[in-house]
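>>> pasted the sequence and its predicted model underneath.
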Amino acid sequence: MADWNPLIFGVPSLPFAEAGEFPRLFAWAGPVFSAVVVLAGVGLAIWNVLGRRRFQRRGPGEPGETDFRQRQFRRRGLAAVLCTLAGLLMLSGTWWPGRDASAFIALGYWGFVGLIVLWMLLTALADMLASWHYFGKLADEADLEQLKLRVLADRLRKIQGNGKDDLALGVKKPPASAPNRDRP
């Protein structure tokens, strides 16, 4: 059943790599890809935990930021767990269901893996859209506040200048030889 003779490169072949299916060198592609997906999921989980700790040390900046960040950490944690689970299922799927399993079982198994991957992608998309909405709202609020301050500054300038601009009031600019305090 299993051919454990070393390949040209000195790597043993896997039990599912039989001569008629595909070259033995490509038999390692599935498990390697699965291991990369598992490592990516674990890395995302660690990154999420470190981000959460950094936020807790820094403290909230905006009034609704804590609620947004808690939901964000939950979504990102779920995506990391789903990524790890999908990688583990893909890794175990390279050996099971094997040739002796029915097509219905294999189709159900890989359909379940596909649903997990789809759920993970939808969770990541939801996180992206929620972040885009939240930070867009903050940018809109900042733009509105800047506009309010600009209008207030124009009003104060008109009241102080009696509706006239600086040139009409005869405001003299300091001479060029005068020291400028703004320069270092």
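Here it is on my side, so go on.
>>> from now on I want contacts and neighbour counts done on CA atoms only, so please keep to that.
OK.
>>> remind me what the longest helix along the chain packs against, helices and strands.
The single longest helix within the chain, with elements called by DSSP state H, is helix 103-160. Secondary-structure packing of helix 103-160 (3 or more CA pairs under 8 Å, 6 or more residues apart in numbering; DSSP states H and E): helix 65-93.
>>> what comes up buried for the helix it packs on?
69, 72-73, 75-91, 93 (16 or more other CA atoms under 10 Å).
>>> other SSEs contacting that helix?
By 3+ CA pairs under 8 Å, 6+ apart, helix 65-93 packs against helix 29-58, helix 103-160.
>>> will you turn these into JSON lines that also has distance to L167 and mean neighbour count?
Formatted as JSON lines, the helices and strands packed on helix 65-93 follow (distance: least, CA to CA, whole Å; neighbours: other CA atoms under 10 Å):
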{"stretch": "helix 29-58", "distance to L167": "48", "mean neighbour count": "16"}
{"stretch": "helix 103-160", "distance to L167": "13", "mean neighbour count": "14"}
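>>> below is an additional structure, to be compared with the one above:
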Amino acid sequence: MRDLAGDNFRISIYGRHCDKRVDAAAALIRWAGSAGIHYARPGYDTTKGIIGEISGFPITARTRTDLGTVFVEFGLEGIPAATVKVDRKKLTDPEDIGAIRMLEHRIANLPSLIEHTEQQIAAETHAHAEAVRSLSAPFKHGEALQEARTNLERIDAQLRAMTEPKEPQPENTPTDDPAPITKPRIIHTGPDAIPATDTRGMSR
């Protein structure tokens, strides 16, 4: 990565090597005209490929629609966070060097961007390691969970027993030949008693 501050500025756009920012803006306008940027339709975003180089990084370009307005998004190949978005109307003004300045600014901020990315990677790596450690550790509430599951099964069994219909008990039905009823034999005693006569063996 080269320092682009002051007179050290260097850029290549559309086959033209420039050491002045105004010349780079003019080269960008010529590229936009040849790529048909001014005729790009909203919603039909297209990739334009590599259009130049700055500080050793290829410059990529694509159209992108935002709220119905067509923009041109320039980026540094291989660095997703180093992109700039420019309204396509500004690419017609040869005195507007805003897109060139933004690309230059992205190059100047690359060291801090790399540092921030490394910190994010370290944080994600640590979080992943903590997640793996937590998953491999035994569940500290395992015994309580098993006890609760056992109690739930016991209560469920009791509820099922209470709601299950009971089988009806068989009723006592009378037999076909009921037992004969024996009348009690009355025996009178006393002076007025009439002696019982044994009729067995008497003829009619």
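Cool, the structure landed. What you see is a predicted model; the values in this text were computed from it and never measured.
>>> how alike are these chains, TM-score-wise?
The TM-score (TM-score structural alignment, normalised by the length of structure 1) is 0.28; 92 aligned residues with a CA RMSD of 5.5 Å.
>>> need the helices and strands packed on helix 65-93 of structure 1 in JSON lines with distance to L169 of structure 1, can you?
JSON lines is the format used below for these (distance: least, CA to CA, whole Å):
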{"stretch": "helix 29-58", "distance to L169 of structure 1": "49"}
{"stretch": "helix 103-160", "distance to L169 of structure 1": "10"}
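>>> which helix is the longest one in structure 2?
helix 110-136.
>>> list the buried ones in it?
Buried, per 16+ other CA under 10 Å, within helix 110-136 of structure 2: L113.
>>> now stretch 53-70 of structure 2
Those would be 53-55, 57-65, 70, for stretch 53-70 of structure 2 by 16+ other CA under 10 Å.
>>> just the residues you listed now: which is nearest A123 of structure 2?
F57 (27.6 Å; CA to CA).
>>> that closest one - nearest residue in space that isn't next to it in sequence?
L76 (5.9 Å; CA to CA, 6 or more residues apart in numbering).
>>> what about E153 of structure 2, which helix or strand?
Using DSSP states H and E, E153 of structure 2 sits in helix 142-163.
>>> residues touching the residue lying closest to V36 of structure 1 once chain neighbours are set aside, list them.
With sequence-adjacent residues excluded and distances taken as CA to CA, 6+ apart, V36 of structure 1 is closest to G87, at 7.7 Å. Residues in contact with G87 of structure 1, defined by CA atoms under 8 Å, 6 or more residues apart in numbering, are S34, A35, V36, V37, V38.
>>> let's see it at 6 Å
S34, V37, V38 (CA atoms under 6 Å, 6 or more residues apart in numbering).
>>> does the first one touch G93 like I think?
Think S34 of structure 1. No. The pair S34 of structure 1 / G93 is not scored as a contact, 9.6 Å apart, by CA atoms under 6 Å.
>>> what sits up against stretch 71-91 of structure 2?
Contacts of stretch 71-91 of structure 2 (CA under 6 Å, 6+ apart): I29, F57, P58, I59, T60, A61, R62, T63, R64, R106.
>>> what's the farthest-apart pair in those residues?
It's F57 and R64 that sit farthest apart of the contacts of stretch 71-91 of structure 2, by CA to CA, at 21.4 Å.
>>> so the longest helix of structure 1 versus helix 65-93, what angle?
Between helix 103-160 of structure 1 and helix 65-93, the angle comes out at 160 degrees (axes from the mean of the first three to the mean of the last three CA atoms, to 10 degrees).
>>> about what we covered before: possible to save the contacts of stretch 71-91 of structure 2 as CSV with secondary structure and distance to S12 of structure 2?
As requested, the contacts of stretch 71-91 of structure 2 are exported to CSV (DSSP: H, G, I helix; E, B strand; the rest coil; distance: CA to CA, whole Å):
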residue, secondary structure, distance to S12 of structure 2
I29, helix, 13
F57, strand, 10
P58, strand, 9
I59, strand, 9
T60, strand, 12
A61, strand, 14
R62, strand, 17
T63, strand, 20
R64, strand, 23
R106, helix, 16
